[in-house]
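J.: From the sequence below, what's the structure:
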Amino acid sequence: MAIDQALLATLSDDESKSVRRLVEKGIKLPPQPHVLEELRHLLSRGVTDLRVIARSISQDAGIVAALFRVVQSAAYRRMQPFASVEEILQAIGTRQTFNIVQAVTLATAIGARHNAKAFEAFWARSRAVGQIAMLIAEDRVSVCNVFPDQAYLAGIFHDCGVPVLMQRFSTYCKAMHADEQGAWLDLAEEDRRFNADHCVVGYLVGKHWKLPDFICDAIRFHHHMGSLGNHAARTMVAILQLAIQLYYQDMHIDNPEWAGAREAVAEELGLHADALPEFMDEILDRYHSEEH
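T.: Prediction:
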């Protein structure tokens, strides 16, 4: 893979070295689909005609179908129903819709070369975390100033370094138990075996796809909330940590990070520790209501 000079120009020296190391190992950052490049071009030109933007999105029927699935979330219940892409753009806004389109195109950009079942399970988990994160953000937006589209984008991208590494290393799934339901990735073991960190890879994917900086930082530090000070990325990580916990709780699987993160997450989201269990139950109830 040729090194993307435009990407390198946005990175620090250490990050540029990380990209070069990935290239040397044969790890490829997924290219953005054409529809994203076209949409970004329209927005950068200041195009405001929703019909033009809707036509661009509607080139890909799969993207349209996925977009409609996302906006059926309870996070957008006050705006439903939607009858067209143009209505979605009008209700949610062009930038917010673009964020969701970025999220729904990622799975197709990182396709399965082998072990399709593991890839399918990974993306199902990512979509679930993204949907739960949307509900958390919608409820706490007045406190956290993070919006549902941003939370969904972070939820889909937060572990995207995993399928990138799965593409590159045929042994990654088995070695990291990534093909087992509810498996928890051991970062130290990942680094020892593959000399690669899925958080760093995911961060670089986010940079390559021109995600907002605070979302890229949240991807990089979603296992290390304490590394972030008073920053929008810290709030996003709190939302991700809670969404991940709710996903694992719903699956009846232990989350080894939750005990150490619980108090900081509650504080960051403006929730009293005693109120957190009830809030979590409410979010899960709303999540399950979307399935029926």
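J.: Please count neighbours and contacts with C-alpha atoms only from this point.
T.: Noted.
J.: Give me the number of neighbouring residues for residue 59.
T.: 11 (other CA atoms under 10 Å).
J.: Next, the contact list for it, please.
T.: Shown in contact with residue 59 (CA atoms under 8 Å, 6 or more residues apart in numbering): residue 35.
J.: Repeat that for residue 214.
T.: 231-233, 236.
J.: for residue 27, same thing?
T.: Counted by CA under 8 Å, 6+ apart, residue 27 has contacts 164-165, 168.
J.: Please report which of the residues you listed has the highest neighbour count.
T.: residue 165 (23 neighbours).
J.: can you put the contacts of residue 27 in TSV and add secondary structure and distance to residue 96?
T.: Below are these laid out as TSV (DSSP: H, G, I helix; E, B strand; the rest coil; distance: CA to CA, whole Å):
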residue	secondary structure	distance to residue 96
164	helix	26
165	helix	29
168	helix	32
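J.: nearest to residue 198, of those?
T.: residue 165 (7.2 Å; CA to CA).
J.: Residue 176 is in contact with that closest one, correct?
T.: No. Under the criterion of CA atoms under 8 Å, residue 165 is not in contact with residue 176, lying 10.6 Å apart.
J.: In PyMOL, select just the buried ones from the contacts of residue 214.
T.: Remark: buried members of the contacts of residue 214, expressed as a PyMOL selection using 16 or more other CA atoms under 10 Å:
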select buried, resi 232+233+236
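J.: Among the contacts of residue 214, which lie within strands?
T.: The strands, defined by DSSP state E, take in nothing from those.
J.: Can you flag which of the contacts of residue 214 belong to helices?
T.: Residues of the contacts of residue 214 located in helices (DSSP state H): 232-233, 236.
J.: Which single one of those residues is nearest to residue 83?
T.: Comparing the ones in helices among the contacts of residue 214 against residue 83 with CA to CA places residue 236 closest, at 30.7 Å.
J.: For the closest one, list the residues it contacts.
T.: 146, 151, 154, 214-215, 218.
J.: what would the residues you listed look like in JSON lines with distance to residue 160?
T.: Converted to JSON lines, the contacts of residue 236 look like this (distance: CA to CA, whole Å):
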{"residue": "146", "distance to residue 160": "20"}
{"residue": "151", "distance to residue 160": "15"}
{"residue": "154", "distance to residue 160": "10"}
{"residue": "214", "distance to residue 160": "16"}
{"residue": "215", "distance to residue 160": "13"}
{"residue": "218", "distance to residue 160": "12"}
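J.: List the buried residues in the helix or strand in which residue 263 is found.
T.: Here residue 263, judged by DSSP states H and E, is contained in helix 258-268. Residues of helix 258-268 classed as buried: 261-262, 265-266, 268 (neighbour count, 16+ other CA under 10 Å).
J.: Same check on stretch 146-160?
T.: 146-160.
J.: One more: stretch 61-69?
T.: So, applying 16+ other CA under 10 Å, buried residues of stretch 61-69: 63-64, 67-68.
J.: to compare against the first, here's another:
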Amino acid sequence: MNTATTTRPITQAELEEILGAIRIPACPAAVTEVMEEARKEEPQLKVLARIIASDVGMSAMAIKLANSPMFGSASRAKSVQQAVNRLGIRNIINVVIAVALRNTASDLPADVMEKFWTRASTLALATGVLARKHVGIQPETAYTYALFQDSAIPVMMLNFPEYAAMYAGAGDCGNRLVEQERARFHCDHAVVGWLLARNWGLPPKIASAIRYHHDPELYILPEQELPSDALALIAVTLIAEHVIADFMEGAEPEEGRAFDNAKTFLGTSEGDLDEFRDIIAHALN
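T.: Down below sits the predicted model:
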């Protein structure tokens, strides 16, 4: 979701107000453990496989992701160890983060969350696949960003009882949602998502992309504020959102200036979009 709502720097007072009003979920132990192992000079895949295998949800997702079109292997991974060997360290982190994000929203209505996570996981897969068509965009990083992009929406639901109804009314239209968030809660899910990403130790470029993905001026922000590699994550995800709208009922992809800017930034032509639709259609099937 993208909007035409202007983002401006957050003052320290405003940041403290947000943190005082919203409970940001603590980083789960599994995420911390995996990231600590991944940061070692010689991380051990066997250790990471043990962490994944300790949780049924992580085990199932690891095997599912390893067998997804992001990897395109003819043989199917049938065990956690086979999945871990194929995924590599960055994608193992993706698995743990994805399951941890779902677990933070376990107290919310199952039907609402199932729809939300289906869209998020579909977008993440599509973005990871499309990243392979763009030089300089790591598929694993693109997948993580797309999955985490709107992850603060469940956090907002947990903190504000009236948020779920507002979210349902806004649908997939980010413009309406962000305007209503700021009017009623004096913050928005991009800011809360940025805080969540920082709290969970995600790479700074992913946190920055989350922070600014609703900013209409993001393509002219200074490099030190929004690095070009973070901007690329926003752009490829917006393209992926546009493409998956053809396959998801009720999706409202961003059109107009934001979409045109993303195409220009990535050098995407109408012919490329047709190719991307074919790629994603195959991937989703």
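J.: hang on, the earlier thing: so which of the contacts of residue 27 of the first structure would you say is closest to residue 208 of the first structure?
T.: For the contacts of residue 27 of the first structure, the nearest to residue 208 of the first structure is residue 164 (13.2 Å; CA to CA).
J.: what residue of the second structure matches up with the closest one?
T.: Alignment note: residue 164 of the first structure maps to residue 155 in the second structure; criterion TM-score structural alignment.
J.: contacting residues for that match?
T.: 23-25, 104-105.
J.: Relative to residue 94 of the first structure, which of the buried residues of stretch 146-160 of the first structure is nearest.
T.: Among those, and counting by CA to CA, the member closest to residue 94 of the first structure is residue 149, at 11.1 Å.
J.: From what I see, the closest one and residue 99 are in contact.
T.: Yes. Contact status for residue 149 of the first structure versus residue 99: in contact at 6.1 Å, counting by CA under 8 Å.
J.: got the ones in helices among the contacts of residue 214 of the first structure as TSV, with distance to residue 8 of the first structure columns?
T.: Converted to TSV, those look like this (distance: CA to CA, whole Å):
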residue	distance to residue 8 of the first structure
232	24
233	22
236	25
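J.: burial of residue 19 of the second structure, as a residue count?
T.: Residues near residue 19 of the second structure, counting by other CA under 10 Å: 13.
J.: For the stretch 151-292 of the first structure, which segments count as helices?
T.: 161-168, 172-175, 187-194, 198-208, 213-220, 232-250, 258-268, 276-289 (DSSP state H, counting those that start in this stretch).
J.: between those, which gets nearest to residue 83 of the first structure?
T.: So among those, helix 276-289 is nearest, using CA to CA, at 21.1 Å.
J.: now the angle between helix 258-268 and that closest one, please.
T.: Interaxial angle, helix 276-289 of the first structure versus helix 258-268 (axes from the mean of the first three to the mean of the last three CA atoms, to 10 degrees): 90 degrees.
J.: How about residues contacting helix 276-289 of the first structure?
T.: 74, 131-132, 135-136, 246, 250, 266.
J.: Show the buried residues in those residues.
T.: Here, 16+ other CA under 10 Å leaves 74, 131-132, 135-136, 246, 266 buried among these.
J.: related to what we said a few turns ago, would you list the buried residues of helix 258-268 of the first structure in JSON lines and tack on distance to residue 119 of the first structure?
T.: Compiled in JSON lines, the buried residues of helix 258-268 of the first structure are given as follows (distance: CA to CA, whole Å):
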{"residue": "261", "distance to residue 119 of the first structure": "28"}
{"residue": "262", "distance to residue 119 of the first structure": "29"}
{"residue": "265", "distance to residue 119 of the first structure": "29"}
{"residue": "266", "distance to residue 119 of the first structure": "32"}
{"residue": "268", "distance to residue 119 of the first structure": "32"}
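J.: and the lengthiest helix in the first structure, how far from the chain's centre?
T.: As assigned by DSSP H, the longest helix anywhere in the first structure is helix 116-144. With CA atoms, centre = their mean, to the nearest Å as the basis, helix 116-144 of the first structure stands 7 Å off its chain's centre.
J.: try stretch 83-102 of the second structure
T.: Here the centre of stretch 83-102 of the second structure is set off from its chain's centre by 13 Å, with CA atoms, centre = their mean.
J.: how close does it sit to the first structure?
T.: When the first structure is overlaid, stretch 83-102 of the second structure sits 2.6 Å from its aligned residues on average, using mean CA distance after the TM-score superposition for the first structure.
J.: nearest to residue 188 of the first structure, of the contacts of residue 236 of the first structure?
T.: residue 218 (19.4 Å).
J.: Can you tell me how far the closest one is from residue 226 of the first structure?
T.: 11 Å (CA to CA, to the nearest Å).
J.: cool, and residue 195 of the first structure?
T.: For residue 195 of the first structure, the distance to residue 226 of the first structure - CA to CA - is 23 Å.
J.: What number of residues are in the vicinity of residue 88 of the first structure?
T.: Neighbours of residue 88 of the first structure (other CA under 10 Å): 22.
J.: ok, the aligned partner of it in the second structure - contacts?
T.: Alignment note (TM-score structural alignment): residue 88 of the first structure maps to residue 83 of the second structure. The contact partners of residue 83 of the second structure, by CA under 8 Å, 6+ apart, come to 62-63, 66-67, 77.
J.: by how many degrees do the helix or strand where residue 83 of the second structure lies and helix 152-159 diverge?
T.: Using DSSP H and E, residue 83 of the second structure maps to helix 80-104. Orientation check (the same axes, to 10 degrees): helix 80-104 of the second structure against helix 152-159 gives 40 degrees.
J.: what's the angle between helix 80-104 of the second structure and helix 110-131?
T.: 130 degrees.
J.: Off-centre distance for helix 80-104 of the second structure?
T.: Worked out by CA atoms, centre = their mean, helix 80-104 of the second structure lies 14 Å from the chain centre.
J.: in that helix, what counts as buried?
T.: 80-81, 83-87, 89, 91-102, 104.
J.: Let's have the buried ones among the contacts of helix 276-289 of the first structure in a markdown table, adding distance to residue 8 of the first structure.
T.: As requested, these are exported to a markdown table (distance: CA to CA, whole Å):
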| residue | distance to residue 8 of the first structure |
| --- | --- |
| 74 | 39 |
| 131 | 32 |
| 132 | 33 |
| 135 | 35 |
| 136 | 34 |
| 246 | 36 |
| 266 | 36 |
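J.: biggest separation within those residues, which pair?
T.: Top of the distance list for these (CA to CA): 74 and 266, 22.0 Å.
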